[in-house]
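>>> sequence plus the predicted model coming up.
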Amino acid sequence: MDTGTAASHAEESPLIEAIGLSKAYGAVQAVQDLSLSVHRGEILGLLGPNGAGKSTTLRMLIGFQFPDVGEIRLDGRNVFREGDTARFELGYMPEQLPLYAEMPVRSYLGYFARIKGVPSPRKSVERVVERLDLGAVIGRSCGNLSRGYRQRVGLAQALLADPQVLILDEPTSGLDPNQIHDFRELIRGLGRDRAVLLSTHILPEAMAICDRVTILNRGRVVASGTPRDLAAGDSALHWARLRTTVNPGDDDVGRFGLVPEGEAGVYSVQRDLTPEEARTLLGRIVTEGWELLEWHAGAAGLEAVFRRLTLGEESAAFGDGASEGTAEQSAPDPQDPSGAIADAPADPASRTREENGIENGPKAGQGSFFPKRGGRR
């Protein structure tokens, strides 16, 4: 993102805005005081280890779960007070796509266009089929599609209402390298005039297509910024690699923390270094009299920052081995008006729903992220 784009974003209201979101499942705090924003023309990557709170965050953003505390706005509209209108601007692609195996692609897309209340379902289907190059499989059953085409159909479903906001959950999961490249190009193109929030655990993907990333750990935001800035800050970790004519003994290898790379005389450092530690290591090796043929050191990148912020704490917030998904599965369903949450006005989530003008949430069986007809103002 260039300086001009960043300046224009500062003047615009974000298309996706979450303010102070918190969500607990009993004693388990899945998300705590989370805030983020995404502007038009921007792709934000949501990163975090298993159990960090990514899934809970996405479910709240699409209106599928209520936060205990906080507010969510899509294009300035409150997701819970103006749900149908707000969610008309939202296209959502889940990681597990709800494809009907026996249904042809054309029928599948037409079915979802009608559910979403798209004014001209046929034209909308034609538009997304052309945009995602689905013409060759338009008459094929969804169950007979390759993984790459299934992902394209899932993205086409998200684009049927021509939404201004796209939320994509692990969109390249299971694709081969060529399919990943093509899909990333699609996402880049879609992000030019929309706000895109992309949940991924693939760090190179975040580096490749995201303008900014937000890293979650134990339900909290622990870092946010451009991938370049996060990786190149003053405290960024470094790597080091060397080639030498010396044949070091085990003591020297252990003392300097080196790992043989399989090629004669080539070693790398087995831990992340600060810039000062990298310079100190080089000085010690030279002082020892090693003849160096090569020395390479540099910023370790987003992966090292991610590891430093999250390593070893994937499940700490969720008890002994529990995960975010486990906590969510054991919690009452906030979409079910007969469930415990809806019947307990003392519960913080219920208070939030009442404040938002929604006492019991969507009716059971009603997909909350599908708007009614005429949703867009």
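Now that the structure is in, tell me what you want to look at.

>>> from here on, contacts and neighbour counts on C-alpha atoms
Fine.

>>> how about the helices in the stretch 1-150 of the chain?
Listed from the start of the chain, the stretch 1-150 of the chain has helices (DSSP state H, counting those that start in this stretch) covering 3-11, 54-61, 83-87, 105-116, 121-131, 147-159.

>>> surely Trp295 is in a strand?
Yes. Trp295 forms part of a strand when assessed by DSSP: H, G, I helix; E, B strand; the rest coil.

>>> now do the contacts for it.
Contacts for Trp295 (CA atoms under 8 Å, 6 or more residues apart in numbering) come out as 240-243.

>>> by neighbour count, which of these wins?
Among the contacts of Trp295, the one with the most neighbours (other CA atoms under 10 Å) is Ala240, at 23 neighbours.

>>> what separates Tyr108 from Ala136, distance-wise?
15 Å (CA to CA, to the nearest Å).

>>> okay, those two: which has more neighbours?
More crowded of Tyr108 and Ala136, by other CA under 10 Å: Tyr108, with 20 against 9.

>>> so that one makes contact with Glu102?
No. With contact defined as CA atoms under 8 Å, Tyr108 does not reach Glu102; the gap is 9.5 Å.

>>> let me know how buried the residue nearest to Leu74 when sequence neighbours are not counted is, in neighbour terms.
The spatially closest residue to Leu74, leaving aside those adjacent along the chain, is Ile16, at 4.9 Å (CA to CA, 6 or more residues apart in numbering). When neighbours are counted by other CA under 10 Å, Ile16 registers 25.

>>> measure Ile16 to Leu61 for me?
Relative to Leu61, Ile16 is positioned 8 Å away (CA to CA).

>>> overlap of the contact sets of those two?
With contacts defined as CA under 8 Å, 6+ apart, the residues adjacent to both Ile16 and Leu61 are Ile72.

>>> before we move on, the earlier item: nearest to Met93 among the contacts of Trp295?
Minimum distance to Met93 across these is 39.7 Å, recorded for Ala240 (CA to CA).

>>> next one for the comparison:
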Amino acid sequence: MDVVVENLTKSFGYQKAVDSVSFEVKKGEILGFLGPNGAGKNYGNIRIGKYSIHKNPYKIKQIIGYLPEHNPLYEEMNVIDFLDFIARVHNIPKYKIIPKVMDMIRMCGLDNEKHKTIRELSKGYRQRVGLAQALIHDPEVLLLDEPTTGLDPNQIVEIRELIKNIGREKTVIMSSHILAEIEATCDRVLIINKGKIVADGTSAELRNKSDKGKLLKICIQGGEDEDIYNELASIPELENIISSTPHRFEIQCERATEIEKKIFDICCQNNWYISEMTPVETRLEDIFRQVTKN
């Protein structure tokens, strides 16, 4: 189901964390949500498919799966018993519970851990159990809050792939302060600052809109660094030489500029040669700083 947010306002006291925000998330899309935390009064409307949070609040809760940042697991229970308990809480029919529990164990890669108590599990496997409990009632929409916090690099890759697989069939909204993880996992990124949406698009779209322009990392050999620097600085389209170390320069220019040919011509005229010329992608972290700096 699609998720539609209309004029949503969220405030505590006089502080508005979200101010008349509207956006839509399609089924099969993973949205990375970057913005402030907070809780308080709610205004506006959220629709999931044909259901409104005002008119159908209980139905909305039934079709949402939620993995909070601090996973509330019962540590003394083993994995199978915990998932059985969660299935009963969701009123899943008795005859469906065992097949559904085993389904989640298989999907979330918990087969070798299913008889262990939750306190015996690593952080990565606890997150898998958290995902299993969020999915066991087959929700249309999955909300993930910091799903990779505290995981080692291998666990992060495993959870990321699991989220991507889930996202093929469901609507996923994911929040994280690890911007590289949002970029690696999500189809689309939405950034909020001071309660307003300040950026919305794919990583590629946000890069194209970025004021940082095009970045190139180049290494030029055969000349003095000062001479090379001065020649590069004389190119009209070049906006900035961000850094320079012996023979190596990182330059910034307008995105539409074909500056590479001019650099090549300068090198030919001075009998220098280029040993490296690599485009540098603007990081999501840089874009986040840029759109939230004020």
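That came through, no problem. None of these values were measured; they are calculated from a predicted model.

>>> that older thread, how about JSON lines for the contacts of Trp295 of structure 1, with secondary structure and distance to Gly257 of structure 1 added?
Compiled in JSON lines, these are given as follows (DSSP: H, G, I helix; E, B strand; the rest coil; distance: CA to CA, whole Å):
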{"residue": "Ala240", "secondary structure": "strand", "distance to Gly257 of structure 1": "11"}
{"residue": "Arg241", "secondary structure": "strand", "distance to Gly257 of structure 1": "11"}
{"residue": "Leu242", "secondary structure": "strand", "distance to Gly257 of structure 1": "12"}
{"residue": "Arg243", "secondary structure": "strand", "distance to Gly257 of structure 1": "15"}
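
>>> Cys219 of structure 2 matches what in structure 1?
Correspondence of Cys219 of structure 2 to structure 1, assessed by TM-score structural alignment: Arg243.

>>> and that match, what does it touch?
With contact set as CA under 8 Å, 6+ apart, Arg243 of structure 1 has these partners: 265-267, 292-295.

>>> ok, and those in structure 2?
Here those are checked against structure 2 with both residues aligned by TM-score structural alignment, their matches' CA atoms under 8 Å, and the contacts held in both are 265-267, 293-295.

>>> which of the contacts of Arg243 of structure 1 sits closest to Val253 of structure 1?
Val253 of structure 1 lies nearest to Tyr267 out of the contacts of Arg243 of structure 1, by CA to CA, at 8.9 Å.

>>> surely the closest one is in a strand?
Yes. Following the definition three-state DSSP, Tyr267 of structure 1 is counted among the residues of a strand.

>>> hang on, the earlier thing: skipping its backbone neighbours, what lies nearest the match of Cys219 of structure 2 in space?
Sequence neighbours aside, Val266 is the residue nearest to Arg243 of structure 1 in space, at 4.4 Å (criterion: CA to CA, 6+ apart).

>>> next: Tyr51 of structure 2.
With CA to CA, 6+ apart, the residue lying closest to Tyr51 of structure 2 is Ile60, at 6.7 Å.

>>> trace the one you found over to structure 1, please.
Under TM-score structural alignment, Ile60 of structure 2 pairs with Ala86 in structure 1.

>>> ok, that match to Ile72 of structure 1 distance?
Between Ala86 of structure 1 and Ile72 of structure 1 the distance, using CA to CA, works out to 10 Å.

>>> any shared contact partners between these two?
With contacts taken as CA under 8 Å, 6+ apart, Ala86 of structure 1 and Ile72 have 78-79 as neighbours in common.

>>> over to Val189 of structure 2. Which of the three states is it?
When states are read from three-state DSSP, the local structure at Val189 of structure 2 comes out as strand.

>>> what's the neighbour count on it?
The number of residues packed around Val189 of structure 2, counting by other CA under 10 Å, is 24.

>>> what's the closest non-adjacent residue to it?
For Val189 of structure 2, ignoring the flanking residues on the chain, the nearest one in space by CA to CA, 6+ apart is Gly32 at 4.6 Å.

>>> tally of neighbours for Leu99 of structure 1?
With neighbours defined by other CA under 10 Å, the count for Leu99 of structure 1 comes to 17.

>>> right, I mislabeled it, should have said Gly4 of structure 1
Here the neighbour count serves as a burial measure; for Gly4 of structure 1 (other CA under 10 Å) it reads 8.

>>> alignment lookup: it to structure 2.
Under the alignment by TM-score structural alignment, Gly4 of structure 1 pairs with no residue in structure 2.

>>> next: Trp295 of structure 1.
Trp295 of structure 1 is assigned Met277 in structure 2 as its aligned equivalent, the criterion being TM-score structural alignment.

>>> report the separation between that match and Ser176 of structure 2.
Separation of Met277 of structure 2 from Ser176 of structure 2 (CA to CA): 33 Å.

>>> do Pro153 of structure 2 as well
16 Å.

>>> just Ala39 of structure 2 next, same as before
The separation that Ala39 of structure 2 has from Ser176 of structure 2, given CA to CA, amounts to 17 Å.

>>> please apply the same query to Val157 of structure 2.
As judged by CA to CA, Val157 of structure 2 and Ser176 of structure 2 stand 15 Å apart.

>>> so the two - more neighbours on which side?
Set side by side, Val157 of structure 2 and Ser176 show more neighbours around Ser176, with 19 against 16, by other CA under 10 Å.

>>> now check structure 2 for the residue matching Ile19 of structure 1.
Applying TM-score structural alignment, one finds that Ile19 of structure 1 aligns to Glu6 in structure 2.
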